[in-house]
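In: sequence below, structure please.
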Amino acid sequence: MTTALLVIDYTNDFVADDGKLTCGEPGQRIEQRIMKLVQQFHDTRTSIVFAVDVHAENDSYHPETKLFPAHNIEGTKGREQYKSIQHFLDGFTEQLPEHIRMMDKTRYSAFAGTDLAIRLRERNISTVHLTGVCTDICILHTAVDAFNLGFSIVVHADAVQSFNQQGHHFALQHFKNCLGAEVVESSDVHTIDQQ
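Out: Next comes the predicted model:
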């Protein structure tokens, strides 16, 4: 397979009602769609990467500190995946299968300061499927970096969301019009086997 699913920041802090920087109900609405994609990729043993924002408590040097409340603090429940996604991961009692990877990221983009591009290229992956939150922040910045690195991009419009609906709609258009991404929904005839 030359494709990978990226689940970006679908954590309690970004999605749960009591999350520190939550999308709330819009973010919760996409849970089952993300889970369906995770299961589909897992069933075919296709690469899945959970890119998870991580911050140190009281980090005055991080640029987000001035922009957002503290969130996804290392070692907190806020960093765990939301509901069914965490339940899926908890089902692997010893270690995750080789095709599933958890990775930390400290910036909006899953590529910034990480070895993600190297790992994808090692596996001959040329297409990334993007899901998670927030559409206009971490999904967008990841997509821009993927574009600049030469990856093909598929954004699952019904598996991304934001706390800013105007930003969400802007980003969906930007993916398509400026990055040449394929923007799909579950009703579209599209499977991972076609990649």
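In: only C-alpha atoms for contact and neighbour calcs from this point on.
Out: Fine.
In: how close does the residue of the chain most remote from its centre sit to residue 109?
Out: Centroid-distance maximum for the chain: residue 60 at 25.4 Å, with Cα atoms, centre = their mean. According to Cα to Cα, to the nearest Å, residue 60 and residue 109 sit 20 Å apart.
In: then residue 184?
Out: 21 Å.
In: so for these two, which sits in the more crowded spot?
Out: Neighbour count, other Cα atoms under 10 Å: between residue 184 and residue 109, residue 109 has more, with 22 against 16.
In: specify the local secondary structure of the more buried one.
Out: The three-state label given to residue 109 by DSSP: H, G, I helix; E, B strand; the rest coil is coil.
In: need the nearest residue in space to it, chain neighbours excluded.
Out: Setting aside the residues directly before and after it, residue 109 is nearest to residue 142 in space (Cα to Cα, 6 or more residues apart in numbering), at 4.1 Å.
In: buried sites along the helix or strand hosting the one you found?
Out: Using DSSP states H and E, residue 142 sits in helix 140-148. Neighbour-count burial for helix 140-148, with 16 or more other Cα atoms under 10 Å as criterion, is recorded at 140-147.
In: distance to residue 22 for these - can I get that in CSV?
Out: Formatted as CSV, these follow (distance: Cα to Cα, whole Å):
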residue, distance to residue 22
140, 17
141, 19
142, 19
143, 21
144, 23
145, 24
146, 25
147, 27
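In: now, which of those residues sits nearest residue 169?
Out: Comparing the buried residues of helix 140-148 against residue 169 with Cα to Cα places residue 140 closest, at 11.4 Å.
In: residue 171 is in contact with the closest one, correct?
Out: Yes - using Cα atoms under 8 Å, residue 140 is in contact with residue 171, at 6.4 Å.
In: relative to residue 10, how far out is residue 35?
Out: 11 Å.
In: settle it for me: which of these two has more neighbours?
Out: Neighbour count, other Cα under 10 Å: between residue 35 and residue 10, residue 10 has more, with 31 against 18.
In: quick one more, to check against the first:
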Amino acid sequence: MARDYLLVIDMQNDFVDGSLGTPEAAAIVNDVAEHARTFEGTVVFTYDTHRDDYLETQEGKHLPVPHCIKGTPGWKLAPACDLVRRARGAQVFEKRTFGSTALASWLLDKNAHGGKVASVELCGLCTDICVVSNALLIKAFMPEVPVRVNPSLCAGVTPETHEAALTTMRMCQIDLIEG
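Out: Predicted structure coming up:
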């Protein structure tokens, strides 16, 4: 039995309209939520998850903007996405860094024991950090599984870095799709 997976990456308040929010991120929330609601397959959500010691971490030293601190309003999913997550009873992965090896391992296990993974699609935030990191990890873990990203359902830190991440993913045989 082949299965399709949709990974909704870090659609959290701090990336939408909080400490690291952008107009581009805010603009995709409802479309991402609708895509996750109607996706015919398994939907998974990730949460960028930091603790109070964030500024002492490697990431915090390079990006000294506290964000997605577990338990804060900024850590929570954007409301439209959270409604979908709850309605679907979707699996959640909390990740302390950009890419989630736990998520990639979980998919690899599903491919080996839970029925063939037919495809993995990613959408969400930020294209140039967490989306690209997870897409490349999954491609490395499962090179024969089609990995797809819908650019219109992603937003980067800036429009320029969004485009740069799309170029990187295209070069690494990640399919860019529309719809």
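In: return the member of the buried residues of helix 140-148 of structure 1 nearest to residue 80 of structure 1.
Out: residue 142 (20.2 Å).
In: next one: the alignment partner in structure 2 of the closest one from residue 94 of structure 2, what distance?
Out: Counting by TM-score structural alignment, residue 142 of structure 1 lines up with residue 134 in structure 2. Remark: distance between residue 134 of structure 2 and residue 94 of structure 2 (Cα to Cα) = 13 Å.
In: to which secondary structure element is the nearest residue to residue 149 of structure 1 once chain neighbours are set aside assigned?
Out: Nearest non-adjacent residue to residue 149 of structure 1, counting by Cα to Cα, 6+ apart: residue 117, 7.9 Å away. Using DSSP H and E, residue 117 of structure 1 falls within helix 116-122.
In: so how far does the longest helix anywhere in structure 2 sit from its counterpart in structure 1?
Out: What stands out as the longest helix in structure 2, according to DSSP state H, is helix 23-38. Helix 23-38 of structure 2, aligned to structure 1 and superposed, deviates on average by 1.2 Å (mean Cα distance after the TM-score superposition for structure 1).
In: all the strands of structure 2, residue numbers only.
Out: Counting by DSSP state E, structure 2 has strands at residues 3-9, 42-48, 91-95, 117-125, 147-155, 175-176.
In: how many other residues sit next to the residue nearest to residue 186 of structure 1 when sequence neighbours are not counted?
Out: Counting by Cα to Cα, 6+ apart, residue 186 of structure 1 lies nearest to residue 158, which is 7.0 Å off, once chain neighbours are set aside. The local packing of residue 158 of structure 1 (other Cα under 10 Å) involves 19 other residues.
In: same check on residue 168 of structure 1?
Out: Residues within reach of residue 168 of structure 1, counting by other Cα under 10 Å, total 22.
In: for residue 161 of structure 1, see how far away it is.
Out: 6 Å.
In: need the residues touching each of these two.
Out: 134-135 (Cα atoms under 8 Å, 6 or more residues apart in numbering).
In: check structure 1 for its longest helix and report it.
Out: helix 165-179.
In: if I line the two up, what does the residue nearest to residue 186 of structure 1 land on in structure 2?
Out: With TM-score structural alignment as the criterion, the equivalent of residue 158 of structure 1 in structure 2 is residue 152.
In: just residue 101 of structure 1 next, same as before
Out: Match for residue 101 of structure 1 (TM-score structural alignment): residue 91.
In: touching, its match and residue 82? I think so.
Out: No - with contact defined as Cα under 8 Å, residue 91 of structure 2 does not reach residue 82; the gap is 12.0 Å.
In: who's more crowded, these two?
Out: Using other Cα under 10 Å, the more surrounded residue of residue 91 of structure 2 and residue 82 is residue 82, with 17 against 13.
In: and for the alignment partner in structure 1 of the more buried one, nearest residue in space, chain neighbours not counted?
Out: Alignment note (TM-score structural alignment): residue 82 of structure 2 maps to residue 86 of structure 1. Residue nearest to residue 86 of structure 1 in three dimensions, not counting chain neighbours: residue 80, with 6.6 Å by Cα to Cα, 6+ apart.
In: now residue 79 of structure 1
Out: Nearest to residue 79 of structure 1 is residue 72, by Cα to Cα, 6+ apart, at 4.8 Å.
In: with residue 9 of structure 1 instead?
Out: residue 52 (4.9 Å).
In: quick one on the thing from earlier: closest to residue 128 of structure 1 out of the buried residues of helix 140-148 of structure 1?
Out: Of those, the one sitting nearest to residue 128 of structure 1 (Cα to Cα) turns out to be residue 146, at 7.9 Å.
In: OK, contacts around that closest one?
Out: Residue 146 of structure 1 neighbours (Cα under 8 Å, 6+ apart): 111, 128, 152-153.
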